[in-house]
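K.L.:
the sequence and its predicted three-dimensional model are supplied below.
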Amino acid sequence: MQDITDLSALALSSAIAERRLDCRSVMAAYLSRIEAINPRLNAIVSLRPAEDLLAEAEAADRALAAGDYRGWLHGMPFAVKDLSEAKGILCSFGSANYADFVPDYDDIHVERIRAAGAIIIGKTNAPEMGLGSHSYNPVFGVTRNPYDTTKSAGGSSGGAAAGLAARLLPVADGSDMMGSLRNPAGFNNVIGFRPSFGRVPGLGNELFLGQLAVNGPMGRSVADVAALLSTQAGHDPRDPLSLADEDLALDGSRDLSGARIGWLGDLGGYLPFEPGVLELCEASLDVFRRLGCTVETVPPGFDMTRLWQVWRTLRHFLVANGQAADYADPVRRARMKPEMIWEIENGRELLATDIYAASLGRSDWQRHVAGLFERYDFLILPSAQVFPFAAELDWPKEIAGRTMDTYHRWMEVVIGPTLAGLPVAAMPAGFGPTGMPAGIQIIGPARADRDVLSAAAAYEKATDWLGRHPQF
């Protein structure tokens, strides 16, 4: 059998269920690899004591022997992103203000992961309060890219993506407001899936207004990602906007011949790209052509400067109100990163009419994109505008000679799917001239999560990029 940590999550699950591997051996293998490699990456944080984890794995073995099979994650190690609550484990949100917060409850999707048999071993690192697509914070420090530890792993699901790429985890959860499941997937040559809004329920405080961020899965294969999504997804009355239960089983034999692909590229020259990124992503379109798809370049057909203003307004509004209590306390405010202060202070200046105007703009964008899906089955965009950058940098200040006027402008390529609430599979697109990965977004119509995953699976079969692992 392959090394335990090289097995896909589904292969590992089968080996445990069929008693070809015991849970204790699986846990020991992952803990050994984490001990050897994680100090160089800082992907896993708040790791629980090995003796406790091994004892839980032994208990999982005893349960299995007694016929108590808890689900496809039975006895498998799992680290939750440090922006979601897992009962009894530090949840810092990467913030000094929450460096001692230990929740006594699970977020809904964590509750479901635990119920499917997973053993929660700790957390994966993220930026402070999830702001910025680079995983560094004052509590745990920076997460590094396993393909080059001098580079960023992206974010905010950077710890999850780096942990997957380095075989420290079999599968992982993440979340995504501004590309946080997509950018790190591209930076680390793994898969991230942003579900349709409402697909995965959560315990957010702003249940009726916070319609930008979602929780979702990450993995080393589309099949693993689809399996975790099926565990996370489904209606929960605690989240009134969560979607009804639906069959999300992956159609791994999806024939893409005849599918219509719209390539959005740099949105008609609107977006700047680091040299090589756009070309690498555009070359990946040949995969779709070989699969029998028709591929056309699509002009944006929408005022993208207006969309950026819509994005800024809604994000300022949500961040400012979500962090209002911390900002009001001078001691806690002093611990906040400058980008957080900037978001809050911009948000405090907004009027109700500004929020309403942004909502109208978002609605116009949704209608525009819905029109595109009358002509195309899927839309394709790069998942980032740069290759992984220096880990010591807070954020890229310029791209191709164009100054980035905000801390997140360099990730503008991801806001369109977010604002339309669409399902997106972030898939590898290959490696640039320095050996660093890049990725694409496969975007589907509203609630077409299963179709997007099936298209991603066909794309995965036609490439070998996921077989290129970082070496340790």
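P.N.:
That came through, no problem.

K.L.:
for the rest of this, base every contact and every neighbour count on C-alpha atoms.
P.N.:
Fine.

K.L.:
list the buried residues in stretch 274-294.
P.N.:
Burial within stretch 274-294, assessed by neighbour count using 16 or more other C-alpha atoms under 10 Å, is assigned to 276-278, 280-282, 284-285, 287-289, 291, 293-294.

K.L.:
got a list of what residue 86 touches?
P.N.:
80, 103, 104, 105, 106, 107, 110, 111, 120 (C-alpha atoms under 8 Å, 6 or more residues apart in numbering).

K.L.:
nearest to residue 438 among these?
P.N.:
residue 80 (24.3 Å; C-alpha to C-alpha).

K.L.:
can you confirm the closest one is in a strand?
P.N.:
Yes. Counting by DSSP: H, G, I helix; E, B strand; the rest coil, one finds residue 80 located in a strand.

K.L.:
give the contact list for the nearest residue to residue 411 once chain neighbours are set aside.
P.N.:
Spatial nearest neighbour of residue 411, excluding adjacent residues (C-alpha to C-alpha, 6 or more residues apart in numbering): residue 384 at 6.1 Å. Contacts for residue 384 (C-alpha under 8 Å, 6+ apart) come out as 183, 186, 410, 411, 413, 414, 438, 439, 440.

K.L.:
which residues sit against stretch 327-343?
P.N.:
95, 96, 97, 128, 131, 315, 316, 319, 320, 326, 344, 407.

K.L.:
now name the helix or strand holding the last one.
P.N.:
Going back to what we said before, that points to residue 407. Using DSSP states H and E, residue 407 falls within no helix or strand.

K.L.:
try this one next to it:
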Amino acid sequence: MKTMLIYLDSKYPFTESMPSNLCDLDATEARRLIGERKLSSVDLVEACIARIEAVNPKINAVVTTAYDRARVEAKAADEAIAQGKPLGLLHGMPILVKDLNRTEGIRTTFGSPLFKDNVPTSDDPLVARLRKHGAIILGKTNTPEFGTGSNTKNRVFGTSCNPFNTKLTPGGSSGGSGAALAANMAPLATGSDSGASIRNPAAFNGIAGIRPSPGLIANPERSHGLSTNGVEGPLGRTVADVTLLLAAMAEYDPRDMMSRPIDPSIFLTLKPVDVAGLRVGISEDLGFAPIDKVVRETFRRKMETISGAFALCEDSGTSMKGAEEAYMGVRALHLLSGNSARYREHGKDLDKNLVWNIEDALNKTPTQYAEAVAEQTRIHREFQSVFEKYDVLITPACNVLPFEHTTLFPATIEGRPAAHYCEWFSILYGISLIGHPAISLPAGLDPQGTPFGIQVVGSRNGDHRLLEVARALEALLASTPETQRPKADL
């Protein structure tokens, strides 16, 4: 259904064909209309607030709201346009921020009872960057305690649900952001990804999300400076939306040991890619990851649907043997650097899953850590040969289908007991281990009627090219009912 939106205020003497709900607009379209005075930030913010109030009680994706402040900032954004002031990339755009990022004047709990009443007096660097570009913080999205987990639940706000089936998990740890975007509660949302935490909720919720190369989005507060773990990144409903937010998030900061000089404006221009010229490598399991049979079969069906469009599409023969042991060591170092002091002070007051992860890390020997880092280095070097033959590598974006949120993690995988908590997202953490950029794209539905995603991996530091290819793949996927992006019935 379409409606004509007419501005009664003389500052906006325009008409524009709009969706009946402005919150359903893609971010890039909404930003264009705001800049052309065909959409007011006030109206967009109000539409998003109405959607959150209507849908969030059943999904529990947004856990803290900042409506009053958002309304004031939206009005100021509209006035700035009327006065002809310079506009930022996200001028007047409402955005949801994962509850791991400090937000000045807006409660930030990190999903932990230890911070349930915490209201920061300053923004963290990423949030400050978003505000500089004109973004309006509408609220905070749910996350596991301190982001440790890929099933979004905590003891402060409870469990987030999948908009396609509220008995199932939206994934995590950016599950609140993923679910909110799938329900069109806001046009954009932030996430972070150590092992799977952007790509997994993107896949489970039928949206897009990129894990950028470590250092592209500078984070001078990272506790483990030289690590491929712990990157921040954008989620959106389309590749264009993800790219817009990435352009606002990317920045060089010498205080971040992984950061490198970057001109974020390059992401504002994506060249067209002809899929007929693409060389595509496929891997169902990266040569090490256990993948449920239903996921393998679904992935094969999706790829068979689109494979004929490429110049080359074949099994890549990729093997990341040893990635499990390497990742668990690298992950343990990352966890300890950020949580060891907290564990010593609060111990058993922390979430049981977080405690298990920390204690598992404490039980590793120095030799195990050294071997993990050495294995990570070997796997990274060998993986570079993939891009001597292929433009991108495509894998499933999940080892399992979305599962019941009452279960912390799947008890079985490939028909046998799961070896440990992280095993069920190993197809994603394998790529985290080597630090390549990877984007999760929606590719239709799985056999249980929930979204199915594919992971598209780019060359080292090839984020810009990856996004160009991803946009072409998105259009290809949208061309057939089998692989087009699903939408939740709200």
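P.N.:
On my side now, so go ahead. All values derive from a computational prediction rather than experimental measurement.

K.L.:
still on that earlier bit, which residue in the second structure lines up with the residue nearest to residue 411 of the first structure?
P.N.:
Here residue 384 of the first structure is matched to residue 398 in the second structure, going by TM-score structural alignment.

K.L.:
corresponding residues in the second structure for stretch 135-152 of the first structure?
P.N.:
Going by TM-score structural alignment: stretch 135-152 of the first structure matches residues 152-169.

K.L.:
which of the contacts of residue 384 of the first structure lies closest to residue 360 of the first structure?
P.N.:
residue 414 (19.6 Å).

K.L.:
now the counterpart of that closest one in the second structure: closest residue in space, sequence neighbours ignored.
P.N.:
Matched across to the second structure, residue 414 of the first structure falls on residue 428, judged by TM-score structural alignment. Closest residue in space to residue 428 of the second structure, ignoring its immediate chain neighbours: residue 196 at 5.4 Å, by C-alpha to C-alpha, 6+ apart.

K.L.:
the alignment partner in the first structure of the one you found in helix, strand or coil?
P.N.:
Aligned counterpart of residue 196 of the second structure in the first structure: residue 179 (TM-score structural alignment). At residue 179 of the first structure the chain is in coil, as set by three-state DSSP.

K.L.:
so how far is residue 345 of the first structure from residue 179 of the first structure?
P.N.:
23 Å (C-alpha to C-alpha, to the nearest Å).

K.L.:
now do the same contact list for the closest residue to residue 438 of the second structure other than its chain neighbours.
P.N.:
By the measure of C-alpha to C-alpha, 6+ apart, the closest residue to residue 438 of the second structure outside its immediate chain neighbours is residue 457, 4.3 Å from it. Neighbour list for residue 457 of the second structure: 392, 393, 394, 431, 436, 437, 438, 439, 466 [criterion: C-alpha under 8 Å, 6+ apart].

K.L.:
what about 10 Å?
P.N.:
210-211, 281, 387, 391-395, 431, 436-440, 463, 466, 470 (C-alpha atoms under 10 Å, 6 or more residues apart in numbering).

K.L.:
that one matches what in the first structure?
P.N.:
Residue 457 of the second structure maps onto residue 443 in the first structure, by TM-score structural alignment.

K.L.:
repeat that for residue 270 of the second structure.
P.N.:
So, by TM-score structural alignment, residue 270 of the second structure is matched to residue 251.

K.L.:
am I right that that match is in contact with residue 449?
P.N.:
No. Contact criterion C-alpha atoms under 10 Å: residue 251 of the first structure and residue 449 do not qualify, at 11.4 Å.

K.L.:
okay, the two: which has more neighbours?
P.N.:
Using other C-alpha atoms under 10 Å, the more surrounded residue of residue 251 of the first structure and residue 449 is residue 449, with 25 against 16.

K.L.:
nearest residue to that one other than its sequence neighbours?
P.N.:
Closest to residue 449 of the first structure by C-alpha to C-alpha, 6+ apart is residue 423, at 5.4 Å.

K.L.:
hang on, the one you found packs against residue 442?
P.N.:
Yes. The pair residue 423 of the first structure / residue 442 is scored as a contact, 8.4 Å apart, by C-alpha under 10 Å.

K.L.:
any common contacting residues for the two?
P.N.:
193, 417, 452, 453.

K.L.:
would TSV of those residues with distance to residue 35 of the first structure and neighbour count be doable?
P.N.:
Converted to TSV, these look like this (distance: C-alpha to C-alpha, whole Å; neighbours: other C-alpha atoms under 10 Å):
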residue	distance to residue 35 of the first structure	neighbour count
193	28	33
417	38	27
452	36	23
453	33	30
